[in-house]
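Visitor: Predicted model follows, preceded by the sequence.
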Amino acid sequence: KHCFQKSTTTSLSYIVRDIALVCTVFYMGTQIQYAPSFALRCALWALYSVFQGFVFVGIWILAHECGHQAMFDNGAANDTFGLIMHSFLGVPYFSWKYSHARHHRFTNHMEKDTAFVPAKKDDGMHLMSKVQDKVKAIFHMTEDAPIVSLIFLVGHQLIGWQAYMLFYASSGYKSLANFKDPRTTSNLSHYSPFSPIYLPSQRLAILVSDLGLIALCYGLYYATQVMGLTQVALLYGLPYLWVNHWLVAITYLHHNHGDAEHFEQGTWTFEKGALATVDRDFGFVGRELFHGIIEFHVVHHLFPRIPFYHAEEATGAIQPMLGKKYIRDNTSFLKALWRAWTQHQYVVDHETKPGVLVWAK
């Protein structure tokens, strides 16, 4: 019971801390232009982009927690802070909140999960499956060349997030909230109030999310008038690209593991899907800047309204009860990403469990 209790003071302290970090790192970034040499400026911009990217992801995760109503007891407070923080990072808050809720509801369901639904061999079950099949055909023809795998992985990390937001890529073919026809593949944008991703009753909230993004665009435009396009691109654009990378990497690895099963309609249950989630370790950055979303994700899927600052304690409480059902992988994060990308291409039927699919070996 203690782990479910939210503290307004604690939640606000994390928000204030992360905003202060963003401002501090931003100010340091504005001083890079005064470095005495071009080489030093390049090195400092690289360092700035990486660290500010980490801090931006922390802001993103706090907004994600607001979407789960896990930061404050008051729903309006959650949505207000979540809308502001996600809009700052170019995320349509309510749009993401609604589709992400369906991911939690149908985790690892082969038809109804909303993201990273794996392909079956010789079968396209995703929305946009024709495009994906062409990409995968090229990949399979060249998969033995590490450089080709790396190029595809970099592309996945850089544009995967926007591909999902614009085209609902990698989602299950029955995952639409307003689903009518399995062949419907038009207007699958998170930014459209009329997308079948949402119910008609949710359209106004989607419009509010879009207004938040319009405010961001105006803010960036104003900043370019004051600071110049190059400076804004360096101060905001570079960290934004790192956010794209980390979001895709983190979510991709949450349910991508040799022991994480996927399920057909007849065998899926909420418990099975939630437990097909992987806890990993990302050191100081994961625990302190990413708020433990990598380290304690299993408990988040079982109880998404537990505040992140209680997730470690809650994990310690449930892990003994889960026994072998609990999946934890201590492989280094980037190594695990490379392994998943190169080895987990599609799923096949489990040899002894009907309706259960495992990664092909």
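Guide: Structure received. Numbers count the residues shown, from 1 in each chain.
Visitor: Every contact and neighbour count from this point should use C-alpha atoms.
Guide: Will do.
Visitor: Just give me how far the longest helix along the chain sits from the chain centre.
Guide: Secondary structure of the chain per DSSP state H: the longest helix is helix 38-67. Helix 38-67 sits 16 Å away from the centroid of its parent chain (Cα atoms, centre = their mean, to the nearest Å).
Visitor: which helices and strands does it pack with?
Guide: Packing partners of helix 38-67 (3 or more Cα pairs under 8 Å, 6 or more residues apart in numbering; DSSP states H and E): helix 8-30, helix 75-88, helix 93-105, helix 238-254.
Visitor: Quick one: name whatever helix or strand follows the third one.
Guide: Spelled out, that is helix 93-105. Of the helices and strands lying after helix 93-105 in sequence (DSSP states H and E), the nearest is helix 129-142.
Visitor: quick one: contacts of that next one?
Guide: The set of residues external to helix 129-142 that reach it, using Cα atoms under 8 Å, 6 or more residues apart in numbering, is Gly124, Val148, Ser149, Phe152.
Visitor: And for stretch 50-62?
Guide: Contacts for stretch 50-62 (Cα under 8 Å, 6+ apart): 15, 18-19, 21-22, 25-26, 71, 82, 85-86, 89, 238-243, 246-247, 285, 289-291, 293.
Visitor: Apply 6 Å and report the result again.
Guide: Pro239, Trp242, Val243, Leu289, Phe290 (Cα atoms under 6 Å, 6 or more residues apart in numbering).
Visitor: same deal with stretch 88-96?
Guide: Leu83, His86, His190, Ala205, Ile206, Ser209, Leu213.
Visitor: any idea which helix or strand carries the third one?
Guide: When secondary structure is defined by DSSP H and E, His190 falls outside every helix and strand.
Visitor: so it touches Met165, yeah?
Guide: Yes. Counting by Cα atoms under 6 Å, His190 does reach Met165; the two are 5.2 Å apart.
Visitor: how much space between the nearest residue to Tyr98 once chain neighbours are set aside and Lys112?
Guide: Nearest in space to Tyr98, with sequence neighbours left out and distances taken as Cα to Cα, 6 or more residues apart in numbering, is Tyr198 at 7.4 Å. Taking Cα to Cα, to the nearest Å as the measure, Tyr198 falls 14 Å from Lys112.
Visitor: Please compare the first structure with the one that follows:
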Amino acid sequence: MSSNTINLNHIQSAESSQDSTKLPFTLQDLKAAIPAECFQPNVGKSLFYFFRDILIIGLLYAVANYLDSWFFWPIFWLMQGTMFWALFVVGHDCGHQSFSKHKWLNDLVGHLSHTPILVPYHGWRISHRTHHKNTGNIDNDESWYPVTESQYNEMPSAQKIGRYYAFLLAYPVYLFKRSPNKEGSHFSPSSPLFKPAEKWDIITSTTFLIGMVALLGFLTYQWGWLWLLKNYAAPYIVFVIWLDLVTFLHHTEPELPWYRGEDWTFLKGAISSIDRDYGLVNHIHHDIGTHVAHHIFLNIPHYNLLQATEAIKPVMGEYFHKSEEPIWKSLWRSAISCHFVPDAGGQVYYTSNNK
């Protein structure tokens, strides 16, 4: 079993004993409802989506530089930033080892997907594993977890503005400094995020990323800062906004519970996420908005998530969360109403002083 794979057999045993009187289904019930083929990665399909994204990115660069028109550059930035985000999702599958059954291929494509968009593949993979193991746990989750009411009341106004209204540009900061009240960098093998045995994984990804920065620096030296802005910086900002927007909305919703202590279990945390509809972008970014099934079974490839979701919905019933609300409306509602959780309680919900 790879280092970033959750031991499902152990979880199934734990969930059966802990949640049988609290949830009307177990992890094994959900797994049994999903066709077995959904769990099997198809290397051909996985590589198709990877090369499709690379081809589209290349074509967009060709068209933008051929036209070299300020009427088209903003359109290019939006489209290319969206494709950077799609490429990130391919690397996301690699990090979960759901791209293929071959770790070497997962890690190779993961680096090819993440390094060009300045994501340290192994560093992100390991911290993301922590998120999946602790989803919905106020104390141990890795990202987009709530602060308590007392912490919120002590928070400076500038920090509140950054956390609740300017968070769509947070990802680069997270890579360097991790989430609030946590320590560590995704680039350093000595970070508390990582185990000693993961040292060379971190060094490898950081080295690749330094090489990418050096390449961008060389190209900027050759062609100037305007080239960097038009061809890379602006699409990169769009990519970061997409990443922060989607991951924020996965887990930030007034109706989603958060847990403390013994009230938390893997299954309850995993289903404390929500599916969102991104319309035309759903297929472009590989249906990453189909998130509940992904959190329950992270080894399902992205192209099987829709089928898996339809299979578990009858089993989960009211415990399955999906929003049909327009994304902009969900974003605004969560931003103004999901500020903190109560200081005490095993199962709590977001609230704010705006209510």
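Guide: On my side now, so go ahead. Nothing here was measured: the structure is a model prediction, and the numbers come from that model.
Visitor: Check the burial of Leu201 of structure 1 by counting its neighbours.
Guide: Let me fix one detail, which is that residue 201 of structure 1 is Ser and not Leu. Ser201 of structure 1 sits with 9 neighbouring residues when counted by other Cα atoms under 10 Å.
Visitor: In contact with it, which residues?
Guide: Ser201 of structure 1 neighbours (Cα under 6 Å, 6+ apart): none.
Visitor: That one maps to what in structure 2?
Guide: Alignment note (TM-score structural alignment): Ser201 of structure 1 maps to Ala197 of structure 2.
Visitor: Look at that match and tell me its secondary structure.
Guide: helix (DSSP: H, G, I helix; E, B strand; the rest coil).
Visitor: State the distance from it to Ile203 of structure 2.
Guide: For Ala197 of structure 2, the distance to Ile203 of structure 2 - Cα to Cα - is 12 Å.
Visitor: now do Pro172 of structure 2
Guide: For Pro172 of structure 2, the distance to Ile203 of structure 2 equals 18 Å [Cα to Cα].
Visitor: So between the two, which is more surrounded?
Guide: Ile203 (17 against 13).
Visitor: Quick check: which element contains the nearest residue to the more buried one once chain neighbours are set aside?
Guide: Using Cα to Cα, 6+ apart and skipping residues adjacent in sequence, the residue nearest Ile203 of structure 2 is Pro189, 6.5 Å away. Using DSSP H and E, Pro189 of structure 2 maps to neither a helix nor a strand.
Visitor: Pro189 of structure 2 contacts Lys199, doesn't it?
Guide: Yes. Between Pro189 of structure 2 and Lys199 there is a contact at 4.9 Å, judged by Cα under 6 Å.
Visitor: Looking at the two, which is more packed in?
Guide: More crowded of Pro189 of structure 2 and Lys199, by other Cα under 10 Å: Pro189, with 22 against 16.
Visitor: Tell me where the stretch 201-350 of structure 2 has helices.
Guide: For the stretch 201-350 of structure 2, the helices defined by DSSP state H, counting those that start in this stretch cover 225-228, 234-251, 266-270, 281-284, 292-296, 305-316, 327-337.
Visitor: wait, which of those helices is closest to Pro257 of structure 2?
Guide: helix 266-270 (8.3 Å; Cα to Cα).
Visitor: Report the distance from the closest one to the chain centre.
Guide: 17 Å.
Visitor: swap in stretch 278-285 of structure 2?
Guide: 16 Å.
Visitor: So which bits of it are buried?
Guide: Buried residues in stretch 278-285 of structure 2, counted by 16 or more other Cα atoms under 10 Å: Tyr278, Ile284, His285.
Visitor: Now which residue in structure 1 aligns to Phe218 of structure 2?
Guide: Match for Phe218 of structure 2 (TM-score structural alignment): Tyr222.
Visitor: Count the neighbours of that match for me.
Guide: Neighbours of Tyr222 of structure 1 (other Cα under 10 Å): 12.
Visitor: ok, now Lys1 of structure 1?
Guide: Counted with other Cα under 10 Å, the neighbours of Lys1 of structure 1 add up to 6.
Visitor: Also Ile288 of structure 2?
Guide: 26.
Visitor: swap in Gln345 of structure 1?
Guide: Neighbours of Gln345 of structure 1 (other Cα under 10 Å): 17.
Visitor: circling back: kindly present the helices and strands packed on helix 38-67 of structure 1 as TSV, with separate columns for distance to Asp133 of structure 1 and mean neighbour count.
Guide: Listed next are those as TSV, based on distance: least, Cα to Cα, whole Å; neighbours: other Cα atoms under 10 Å:
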stretch	distance to Asp133 of structure 1	mean neighbour count
helix 8-30	40	15
helix 75-88	32	20
helix 93-105	23	21
helix 238-254	19	20
